[in-house]
Structure formats: structure tokens, C-alpha cells
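Enquirer: A structural model of the following input is requested.
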Amino acid sequence: MSQIPTLDIRRFTAPASAADRAAFVAELGATYREWGFAGIRGHGIDQALIDDAYAAFRRLFALPDAVKRKYHVPDGGGARGYTPFMVETAKDSRYPDLKEFWHVGRELPRDSKYAALMPPNLWPAEVPEFRDHAYGLYAALDALGAQVLAALALHIGLPQDWFADKIDCGNSILRPLHYPPIVTPDVPNVRAGAHEDINLITLLVGASAAGLEVLSRKGEWVPFTADADTIVVNIGDMLQRLTNHVYPSTTHRVVNPPGEDARQPRYSTPFFLHPNPDFLIDVLPACITPDNPSRYPQPITAQGYLEERLREIKLK
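Expert: Here you go, the predicted structure:
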């Protein structure tokens, strides 16, 4: 079975030569065209920041259910705060996912033109260290995501900074996730049903725990258990649409582990990198060819697309 490549982004951010930087861009682009997924190492995010954040996330999810539900915003689309166990449902799935999560969004000045679309964060008073660790990880992943997008811009013939002013106020989300132990054998639900992500790219911290599987072009489910120093970065539906499927948004899932392993909790933290809400997702001319005509003649704003998809996965 094929293996999803892992690349060292220092070849882009601090290259040994211009030739090696260009080779990295070519390899990254080819990896995404084939898989929609890649492992990124050499990312420079301090392991202590990741460890401290995960310690705070475990404390959060260990709180009593009634305490966590104080931070649930009914009909808020899960935009901020807590979303309880078995609420989110993968598109077209019969069963809700076996997970609970918390959403941390971008901190904006309240006079920002996007303030109405990005409410203030909710911070759990019972875990006072959560705020600094979670938002520190948010900022680090936001910066790394910008580097990945810069490399992809070059790969499709755009200026390196093409995405910079389109994501600087992006409606991006950090999602600490908890998959509780599975105590009932043969449940029809899985920890996360087969789905594609909504956003431009997703950066996943904590894919070193088994369970993530990616659907290959051949129709095989390929496990992707990354090394501890690797962040998994995958293409989302917005970037797939923008690039006319040059970069595919690949179906993936988190399966239930076999036997006694199912009785262990699993934690992971994806960062969903979104464009600014008013960014118009319109197919890039460079991604339209006679062999790949435009699949999306009607553009849509990032906010409009997000709201459409949140309804499909039962968060709104």
C-alpha cells in the first residue's frame, strides 16, 4: 500500500539553496495533487507549547458534563465554546460522531468589520491556563498554515504572498477534540465518520495516535499515523474549489480501534484555516485548462460556503 509522504518545511523556510526550495515546492504540490494530505516536519512549533496545550485540553474534557455544557452556545454553529458528545454528524452519515470538542476562534477587535461573524471566545474559568496555551497554539498553527499556502501558491504559478491578505482575518478555528473510551462493543458510530473538511487547509496536531485513515485514489483506506514531531496538513473543500480540484479535498475518517484499545480515550487538535469571510471563492484562471474546465461557474463567499456546510453537518 502506498504511503503518504512527509516533507521538511525548512527546505522552504530556510532552504540550503534556491534549487532545493524549488524542489520542495514541486514535491509538496505533487503530494497534494495525489493525496490531498502531507506530513509536515521541521515546523518549528515548540513541543512544550503542544504538550502544555494538550495537558490543558485533557483537564477541560475531564470536567463534569454539566460544567462543560455551561459553555455550549445553542444554535451557535459550534463557532465558540463547547460542543457536546454525539452532536456533529458527518455529511450523509446516519450516525453522529463519537466525539466532543471545543472551538477557539480568532481574537478580533470588536470594531473589526468581521466582528459580527466572529464572536468573542469563551474561556473555561475552571481551567485558567487553557486560554494562553490554546491561543498560543492557534497563533503558531496559523503562521505555519500561511507558509504551506505560500508554497502552494508558487506551485500553481501565483505570487508567494498571494494568500497573505486573504487569510489575515480568516475565520479559522482551533478544535481540541476528545474521543471518549468506547465501552459498548459493535457500536454503529465511529469516532469521526468519513468526511472532507470545509476550509482551505487543516493542520492536525496529535495524529501520532492511531485511527486517522485517508481514502486513496484507488479506493483504499490508508492509515496515517504520523511521527510525534509531524503535523498532518490536508486540503479542504474551499481550496479544492478555488483550484478547480487541482488540489483535492480527500475523504478521511477516524476509525474505532480494535479490542481493548477502544477503551482508551483519544485526543487530537485540528486547526481549520479559513479565508477572510468576504473572500470570494472563484476558480483561479491558472487552474482552468481544456482538460480541466471550470467546475464552479458561480463564485461564493467564504462565509456563505461555511454556513451552507455547517447546516449539512448538523452544527446549525
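
Enquirer: can we go C-alpha only for contacts and neighbour counts from here?
Expert: Fine.

Enquirer: Can you name every helix or strand that the longest helix along the chain contacts?
Expert: Taking DSSP state H as the criterion, the chain has its longest helix at helix 130-155. If you count contacts as 3 or more CA pairs under 8 Å, 6 or more residues apart in numbering; DSSP states H and E, helix 130-155 packs onto helix 18-35, helix 47-61, strand 100-105, strand 173-174, strand 201-205, strand 266-273.

Enquirer: Let's see that with 7 Å instead.
Expert: helix 18-35, helix 47-61 (3 or more CA pairs under 7 Å, 6 or more residues apart in numbering; DSSP states H and E).

Enquirer: Could you also give me the structure for this second sequence? I'd like to compare it with the first:
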Amino acid sequence: MFIETVNYTDSHAPQQFVRSLHQTGFGVLTNHPIQQSTVDSLSRQWKKFFLSDDKYRFQYTPDKFDGFFPVQDAEAAKGRDIRDLKEYFQFYPWGQCPDWLREETLEYFKFARQFAAKLLRWIADYSPPSVASGYTQPLPDMLNGSAQSMLRVLHYPPLRGDEAPAAIRAAAHEDINLLTLLPVSHEPGLQVQKLDGEWLDVPCEFGHLIVNTGDMLQEASRGYFPSTSHRVINPAQATHNRSRISMPLFLHPHPQVVLSKRYTANSYLTERMQELQRAVD
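Expert: Here you go, the predicted model:
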């Protein structure tokens, strides 16, 4: 497995990026339009939020799932009964958010979502005809009217040494959605799983943008674009006392979008959420 690092400004970038997604489920972009200074500023502001008691005023509600999820309510990956070592805030444009964070967060959300639509156009344009013919509508159009796309701001707290033996920051999982955009964190730790079971570090340099295929795009492409297992491992002993902020943007189609003969986006999401809930019950 080789995850390509693609220069966004290169004339062959679309083909190279789509090839990497097809072969690995992941692609890494450099010289992309999401400014690292914007990401850094937003990360710093959200870190202040997580380090304050103000976060408890914005706890999620089970009916909407927007807001703050404390460590004890963190999700467990499918097939696991141990929760990840993280806390996070799920930001939706329609949902709750501290007033002092809303404008900057919403601006980033809108810009990154627009850029994701362009990447979906690349994917559609360079899908083989036999694959593209199965798309029920243009891939970027699947996002239209969707209220499910979500920016998850993750805070991985410093490790204290009393964590469960098998607990890690994010256990092996696949993303449910169409496409995920992740600006590279200052701290390494993201790994993808090869077909032989070996774990491979994702290229993780300052300013890079990691993009990966979700289950819904895998379903819509009939497996041509794989949804690859990935995880975030615990830091080495020398850096275990550092916290980490990560901001993946999960792009979801409108619930009525038909992914395949088996699923709409809504039926697929419902099935996966039920699986995740059973994992922690």
C-alpha cells in the first residue's frame, strides 16, 4: 500500500488523487486552498474551550447529537466495547456552539465543505465509466440540502497512565460518510491498515490535508473506492503528556440520496449508528 502525496496545483493532481483513493482509500494533498493559519487559529480557540468548564454547558442531547461529548461518553469503534480516549464537539451549522467560536468555525466549515465538493467532482470525473454509471446523481450534488455533514473537533487529552490496557485514542474503524477531510495535526499518530493487517503511518507533515473515502462512497462505487480501517494510536512515552486537537470534516449526503439498490443514505446511516450504539450498551 502506498498513499500518494499529491500537489494540488499540479496539472495531473485530479488523476493522481483519485488513483490513490482507489488503491488505498486515502489521499494526501499539499498546496491545497485550506490555509494552515486558519486551521491553527481554530485549533487554538477550540483547545481553550476543552480546557475550560464552559464545555459542560454544551453537552450533546441524545436526539440531536450536536455539542460536547465528554470522555466517558466517547464512542467505541464497531466491534469493540472499550471507549476511545477522547472528548469532542460535534459542530453542525444548525446546532449549538459557543458564541465566541461560532463565526470562525462556521466560516471554516463552509469553505472546507465547498472544497470537498470539488474533490467529489474529481472523483466523479475520474471514476471508470462502469463505476460512474452506478452513481444515482453527480457526487457533489449528493451533498445538496444535507444537514448531516459535521465538523468534529476532537481533543485527545494527555495520558495519565491509568487508562484501560487496550484503550487508544481512536480504535480501528471506518468512516460512515462519503468523504472525510482532515487537516494534519501537529502530532502524529494516524495509521491505516493494509490488506495483510499491518499498520502504516499516514504521511503527516505540517500543512498537509488528509482525505479518505467513507463507507457511503464505497457503497455508491460498489467497492471501487474502499473505506479503509484507520486508527489513532497513543503517543510515545516522551510525548504522552501532550494533548492533541484534530478536526475532521465528515461529508454526508442528503438522507434521501440513493447509494445503491440496498441503501439510501438514511438507511445506511441508521444501520451503522445502531451498530455503534450496541457496542457501548
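
Enquirer: Run the chain-centre distance for the longest helix of the first structure.
Expert: 11 Å (CA atoms, centre = their mean, to the nearest Å).

Enquirer: Run through the helices of the stretch 101-250 of the first structure in chain order.
Expert: Here the stretch 101-250 of the first structure has its helices, by DSSP state H, counting those that start in this stretch, at 130-155, 164-167, 237-242.

Enquirer: per the alignment, Asp227 of the first structure corresponds to what in the second structure?
Expert: Aligned by TM-score structural alignment, Asp227 of the first structure pairs with Glu205 of the second structure.

Enquirer: His252 of the first structure is nearest to which of the helices of the stretch 101-250 of the first structure?
Expert: Among those, the nearest to His252 of the first structure by CA to CA is helix 237-242 (12.6 Å).

Enquirer: Have a look at how far, on average, the helix or strand following the closest one is from the second structure.
Expert: On the C-terminal side of helix 237-242 of the first structure, the nearest following helix or strand under DSSP states H and E is strand 252-254. Mean deviation of strand 252-254 of the first structure relative to the second structure after superposition (mean CA distance after the TM-score superposition for the first structure): 0.3 Å.

Enquirer: elements contacting strand 252-254 of the first structure?
Expert: For strand 252-254 of the first structure, the packing partners by 3+ CA pairs under 7 Å, 6+ apart are strand 192-195, strand 212-215.

Enquirer: Out of the ones you listed, which one sits most buried?
Expert: Of all those, strand 192-195 has the most neighbours on average by mean count of other CA atoms under 10 Å, namely a mean of 22.

Enquirer: That one: how far from the chain's middle?
Expert: Worked out by CA atoms, centre = their mean, strand 192-195 of the first structure lies 13 Å from the chain centre.

Enquirer: Can you check which part of the second structure that strand sits on?
Expert: Aligned using TM-score structural alignment, strand 192-195 of the first structure spans residues 170-173 in the second structure.

Enquirer: By how much does that stretch deviate from the first structure on average?
Expert: Stretch 170-173 of the second structure sits 0.3 Å off on average (mean CA distance after the TM-score superposition for the first structure).

Enquirer: picking that back up, got the angle between the longest helix of the first structure and helix 18-35?
Expert: 100 degrees (axes from the mean of the first three to the mean of the last three CA atoms, to 10 degrees).

Enquirer: Which positions in helix 130-155 of the first structure come out as buried?
Expert: For helix 130-155 of the first structure, a neighbour-count test (16 or more other CA atoms under 10 Å) marks 130-131, 133-135, 137-138, 140-142, 144-155 as buried.

Enquirer: Kindly reformat the helices of the stretch 101-250 of the first structure as a markdown table containing distance to Gln303 of the first structure.
Expert: Output for those, formatted as a markdown table (distance: least, CA to CA, whole Å):
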| stretch | distance to Gln303 of the first structure |
| --- | --- |
| helix 130-155 | 19 |
| helix 164-167 | 13 |
| helix 237-242 | 11 |
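
Enquirer: Looking at the ones you listed, which is nearest to Asp278 of the first structure?
Expert: helix 164-167 (9.0 Å).

Enquirer: how about the nearest residue to the counterpart of Ala76 of the second structure in the first structure, chain neighbours excluded?
Expert: Structural alignment (TM-score structural alignment) places Ala76 of the second structure against Thr89 in the first structure. Nearest residue to Thr89 of the first structure, sequence neighbours excluded (CA to CA, 6 or more residues apart in numbering): Pro96, at 4.2 Å.

Enquirer: hang on, that neighbour in a helix?
Expert: No - if the criterion is DSSP: H, G, I helix; E, B strand; the rest coil, then Pro96 of the first structure is coil and not within a helix.
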